[in-house]
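Novice: have a look at this prediction, sequence included:
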Amino acid sequence: MTKALDQIDRKILTQLMRDATLPIAQLADRVGLSQTPCWKRVQKLEAQGIITGRVALVDPGAVGLGLTVLTEVEAMDHTPEWRDRFLATVTSFPEVMEVLRLGGQSDYMLRIVVPDMPAYDAVYQRLTDKVPLKGVRSRFVMEALHRKTHLPL
């Protein structure tokens, strides 16, 4: 269900997506509110689950995680039990940054971040040891040319 957002909520979200460390006074000034109403709107957006967290963005290469792998997975079957096992497995791996369910030839796409190829191979082996898969295709990211974290509100 889409939540109805007014223009002020959109401005608040846009500012916080660009810099979640903004003090409430600056945020309020940027969106045209006083501090208390602005803070109440932020709390409401959090309570509604629209703001799901606040994080620091880290350059993976700067912390020794130089390989990003996009891994397509074809499910062995489509039972609830298999899906539950698969999801429990992949979400338990700290290297798996995203799990996307797809339409088309592949069923899932995993975004995996690791230091190097041997580390990816270890993730691959752990995954295939724990969950029966019909097929796995991996694509290795050579360079991230464009990346953003804020939504186009």
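Specialist: Alright, I've got the coordinates.
Novice: from now on I want contacts and neighbour counts done on CA atoms only, so please keep to that.
Specialist: OK.
Novice: helices along the protein, start to end?
Specialist: All helices of the chain, identified by DSSP state H, fall at 7-18, 24-31, 35-47, 80-92, 117-130.
Novice: tally up the residues packed near residue 134, please.
Specialist: 12 (other C-alpha atoms under 10 Å).
Novice: next, the one to line up against it:
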Amino acid sequence: MKLDATDRRILKELQRDAGRPASEIAEIVNLSTNACWRRIKLLQEEGIIRKQVALVDAEKVDMGLTVFVEIRTSQHDEAWLERFSKGVSQIDEVVEFHRLNGNVDYLLKIIVSSIADYDRVYKKIIRTVPLHDVTSYFSMERIKETTEIPLDKR
């Protein structure tokens, strides 16, 4: 599906607040409510809109510590990767899990309530498979955080 400017404006508005009715978004993007609703449904069917969620304030639910974890391994075989991916993906506190190129093999973003809570998660991670090096970085301040994908064509 090729996105046009109207689709991009709809997506931009949905990323800001997906809870608004289609009629409100339609007015902003200058479409009829039915036309806007049909476009939103098509964006969902095509998988461009994967799902709609509520964004929870981590601080207000006592999960205010963000930890970034770099992982290096000396093993790069498929069986190891499968065990590692499966094990880490099952840890709820891991909210992002990336395989990288360069000096670091994997990067995790973990949300926990405290350093002791992180230690519990760390122990789960190191039980999954043998690891060469694990380095943790505790976020001191969240300067910018967004879930919005930039959609403006450059």
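Specialist: Ah, there it is. It should be emphasised that the depicted structure is a prediction, and the values quoted were computed from it without experimental measurement.
Novice: mind checking which of the helices of structure 1 is nearest residue 69 of structure 1?
Specialist: helix 117-130 (7.9 Å; C-alpha to C-alpha).
Novice: how much space separates the most far-flung residue of structure 2 relative to its centre from residue 7 of structure 2?
Specialist: In structure 2, the residue that sits farthest from the middle, by C-alpha atoms, centre = their mean, is residue 32; the gap is 32.0 Å. Distance, residue 32 of structure 2 to residue 7 of structure 2, by C-alpha to C-alpha, to the nearest Å: 14 Å.
Novice: what sits closest to the residue most central in space within structure 1 if chain neighbours are left out?
Specialist: What sits nearest the mean C-alpha location of structure 1, by C-alpha atoms, centre = their mean, is residue 98, with 5.3 Å. Nearest non-adjacent residue to residue 98 of structure 1, counting by C-alpha to C-alpha, 6 or more residues apart in numbering: residue 111, 5.1 Å away.
Novice: do the same with residue 100 of structure 2
Specialist: residue 106 (5.5 Å).
Novice: what's around residue 107 of structure 2, how many residues?
Specialist: Residue 107 of structure 2: 19 neighbours (other C-alpha under 10 Å).
Novice: ok, now residue 70 of structure 2?
Specialist: Residue 70 of structure 2 has 19 nearby residues by other C-alpha under 10 Å.
Novice: check residue 7 of structure 2 too.
Specialist: Neighbour count for residue 7 of structure 2, taken as other C-alpha under 10 Å: 18.
Novice: give the aligned equivalent of it in structure 1.
Specialist: If you follow residue 7 of structure 2 across to structure 1 using TM-score structural alignment, you land on residue 9.
Novice: kindly report the same for residue 104 of structure 2.
Specialist: Residue 104 of structure 2 maps onto residue 106 in structure 1, by TM-score structural alignment.
Novice: correct me, but that match touches residue 100?
Specialist: No - between residue 106 of structure 1 and residue 100 there is no contact under C-alpha atoms under 8 Å: 10.5 Å.
Novice: who's more crowded, the two?
Specialist: residue 106 (17 against 11).
Novice: the nearest residue to that one once chain neighbours are set aside: how many residues sit nearby?
Specialist: Among residues not flanking residue 106 of structure 1 along the chain, residue 74 sits closest, at 5.0 Å (C-alpha to C-alpha, 6+ apart). Residue 74 of structure 1 has 18 neighbours, counted by other C-alpha under 10 Å.
Novice: show me what residue 74 of structure 1 lines up with in structure 2.
Specialist: Checking TM-score structural alignment: residue 74 of structure 1 goes with residue 72.
Novice: OK, contacts around that match?
Specialist: For residue 72 of structure 2, the contact set (C-alpha atoms under 8 Å, 6 or more residues apart in numbering) comprises 103-106, 131-134.
Novice: what of residue 14 of structure 2?
Specialist: Contact partners of residue 14 of structure 2, counting by C-alpha under 8 Å, 6+ apart, are 20, 25.
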